[in-house]
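1. got a structure for you, letters missing:
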C-alpha cells in the first residue's frame, strides 16, 4: 500500500482529496502517519473539511513534536533566527514562556497576532491589551530562550507576592551567611541578584 492509498483508507476520502491531504502532510515521514492520524482525531469538528482538520492537526503535531524533542534532550535549535522563526510561526496569539531573562517569574510573555512579543503582566491602558516589548527586550528574551530552550512553551502562573517573598527569603539567607563568613562564595539566583542590585542603588542615592 502506497502513501496515497494509506491516506484514502485512513480518512475514507477519494484519490483527489488524498493527494491534497498528502501535500499538507509532506513534512511527516511515512513512519509517522499512523501516529499522526491518531493525533488528528482530536481535531475533528462538525462541518469542517478533512483538509482543514488535517491542516490544523499537522500544525499542532509539528509544534508538539519539536517541543517534546527539546524537553527530551533530542533536539536543540542551532541558530537563533531558526528559533525566532519557530516562535513566530507556531506561537501567534499564544503564551510563550514565563519569567525570561530579567523579567520576574510572575511575568508571562506571549506572542500577538503579528508575531510581536508581548508582556501579559503589563497592560496598555488605552487598548486594554498586553504591552508589546521593546526591540531590546524582545532580543533579550529570544537570546535567553536560545540558551534555555526547554522553557519554550512552558507557562507557570506565579503570584507576585509569592515571587517577592521567595527573593526576600533568599536575600535574608545570603545576609545570614555573609555574617557568618564574609568571604564565603554564595550561590544566588539571577532574580535575587537583580533585586540586590536594585536595593544597592537605592541605598547609594
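-> Great, that's in hand. Please read these numbers as outputs of a predicted model, since none were measured by experiment. Numbering: from 1, shown residues only.

2. drop to CA atoms for contacts and neighbour counts, all remaining ones
-> Will do.

3. Helix or strand for the nearest residue to residue 10 once chain neighbours are set aside, just tell me which one.
-> Ranked by Cα to Cα, 6 or more residues apart in numbering and with sequence neighbours excluded, the top spatial neighbour of residue 10 is residue 37, at 7.5 Å. Under the criterion of DSSP states H and E, residue 37 resides in helix 33-40.

4. Quick check: what element follows that helix along the chain?
-> Trace forward from helix 33-40 with DSSP H and E and the next one is helix 50-71.

5. tell me what the next helix or strand after that next one is packed against?
-> Once helix 50-71 ends, the next helix or strand along the chain (criterion: DSSP H and E) is helix 80-90. Helix 80-90 sits against helix 135-147, with contacts defined as 3 or more Cα pairs under 8 Å, 6 or more residues apart in numbering; DSSP states H and E.

6. Who are the packing partners of the helix it packs on?
-> If you count contacts as 3+ Cα pairs under 8 Å, 6+ apart, helix 135-147 packs onto helix 80-90.

7. try this one next to it:
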C-alpha cells in the first residue's frame, strides 16, 4: 500500500468519510510523511466541532500543523526566512486571528501583538472605541516586523503576564534601588486600577 493510500485509510477512519473524500484529504497533506500522521491527527481532533465541515477541519489542521512545524524549524535555526517580505506573507497567512509575539520592540514585555482577521498587526493589549484590538499603524507594524525578522526565534512566542504582576514589574523596572515609585496612570487604568502606587519594592 503506498503512502497516500495509507494516509487516506487513516483519515477515512478518523473522520468517518468515504475513501474518495479521504484520498482528497490525503493529497492535501502530501508533504506530511506518514510517520507523522498521528501527530497530524491530533490537530484534526483538537479542531473538530460538530457543526464545522470536515473539509474545513482538515484545511485548518493543515495550516496549523505547517505553522507549528515552521515555528519549530525557525527556533532550531534550520529554516529561517531569507527576506522580511517572505516572513510577512507567511505571518499574515498563518497567524490570522492569532497571537504572534509578546514584548517586541518598541513595546513593553507584557504587550501581545497579534494578527487581525484582515492580516494587519494588532495590539492585543489595547482596544479601540468599539472594543476591538487596536491595529498598529504602518510605521509601528514595520518596526515590529523589522524586530521580528532579526529575532525570528520569537515568532509564536507569547508570554501572558497576569494583570496583578504588572504593577510590581513596572515598579521594579522604574525603581531598581528600592525607592517608592508611582505607577503610570495609564498602566493603572489598563489593569483596572488594581494598584495605583507601589511602595518600597
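-> It's in. This structure is a prediction, so every number in the text was calculated from the model and none was measured.

8. coming back round to it: the helix holding residue 37 of the first structure: average distance to aligned residues in the second structure?
-> With both structures laid over each other, helix 33-40 of the first structure and its partner residues in the second structure are 3.7 Å apart on average (mean Cα distance after the TM-score superposition for the first structure).

9. Check which residues of that helix are buried.
-> For helix 33-40 of the first structure, the buried set under the neighbour-count rule, 16 or more other Cα atoms under 10 Å, comprises 33, 36-37, 40.

10. what does it rub up against?
-> Defining contact as Cα atoms under 8 Å, 6 or more residues apart in numbering, one finds that helix 33-40 of the first structure is touched by 10, 53-54, 57-58, 61.

11. Mind doing that once more with 10 Å?
-> Residues outside helix 33-40 of the first structure that contact it (Cα atoms under 10 Å, 6 or more residues apart in numbering) are 3, 6-7, 10-11, 25, 28-30, 53-58, 60-62.

12. Buried members of the residues you listed into PyMOL, please.
-> Restricted to buried positions by 16+ other Cα under 10 Å, the PyMOL selection for the contacts of helix 33-40 of the first structure reads:
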select buried, resi 7+25+53+54+55+57+58+61
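
13. In the second structure, which residues correspond to the longest strand along the first structure?
-> Taking DSSP state E as the assignment, the strand of the first structure that covers the most residues is strand 117-123. Matched against the second structure by TM-score structural alignment, strand 117-123 of the first structure falls on residues 121-127.

14. Run the chain-centre distance for that stretch.
-> Per Cα atoms, centre = their mean, to the nearest Å, the displacement of stretch 121-127 of the second structure from the mean C-alpha position of its chain is 13 Å.

15. Repeat that for stretch 154-162 of the first structure.
-> Centroid separation for stretch 154-162 of the first structure versus its chain: 15 Å, with Cα atoms, centre = their mean.

16. Tell me which residues of that stretch come out buried.
-> Using 16+ other Cα under 10 Å as the burial criterion, the residues of stretch 154-162 of the first structure that qualify are residue 155.

17. which residue is nearest the centroid of the first structure?
-> By Cα atoms, centre = their mean, the mean C-alpha position of the first structure lies nearest to residue 153, the distance being 2.4 Å.

18. That one against residue 99, yeah?
-> No: counting by Cα atoms under 10 Å, no contact exists between residue 153 of the first structure and residue 99, whose distance comes to 11.9 Å.

19. Quick check: neighbours shared by these two?
-> Between them, residue 153 of the first structure and residue 99 have residue 109 as joint contacts when contacts are counted by Cα under 10 Å, 6+ apart.

20. residues touching the counterpart of residue 89 of the second structure in the first structure, list them.
-> Here residue 89 of the second structure is matched to residue 85 in the first structure, going by TM-score structural alignment. Contacts were defined as Cα under 10 Å, 6+ apart; by that measure residue 85 of the first structure touches 91, 115.

21. returning to what we had before: and the residue nearest to the centre of the first structure, what does it touch?
-> Counting by Cα under 10 Å, 6+ apart, residue 153 of the first structure touches 63-64, 67, 87, 91, 94-98, 109-110.

22. go on, residue 118 of the first structure?
-> By Cα under 10 Å, 6+ apart, the contact set of residue 118 of the first structure is 93, 95-96, 108-112, 129-134, 137-138.

23. So what's the residue count around residue 64 of the first structure?
-> Residue 64 of the first structure has 14 neighbouring residues, counting by other Cα atoms under 10 Å.

24. What residues sit buried inside the helix or strand that contains residue 175 of the first structure?
-> The secondary structure element spanning residue 175 of the first structure is helix 160-180 (assigned by DSSP H and E). For helix 160-180 of the first structure, the neighbour count (16+ other Cα under 10 Å) marks 164, 167, 170-171, 174 as buried.

25. Then stretch 84-96 of the second structure?
-> Buried residues in stretch 84-96 of the second structure, counting neighbours by 16+ other Cα under 10 Å, are found at 87-88, 91-92, 94-96.
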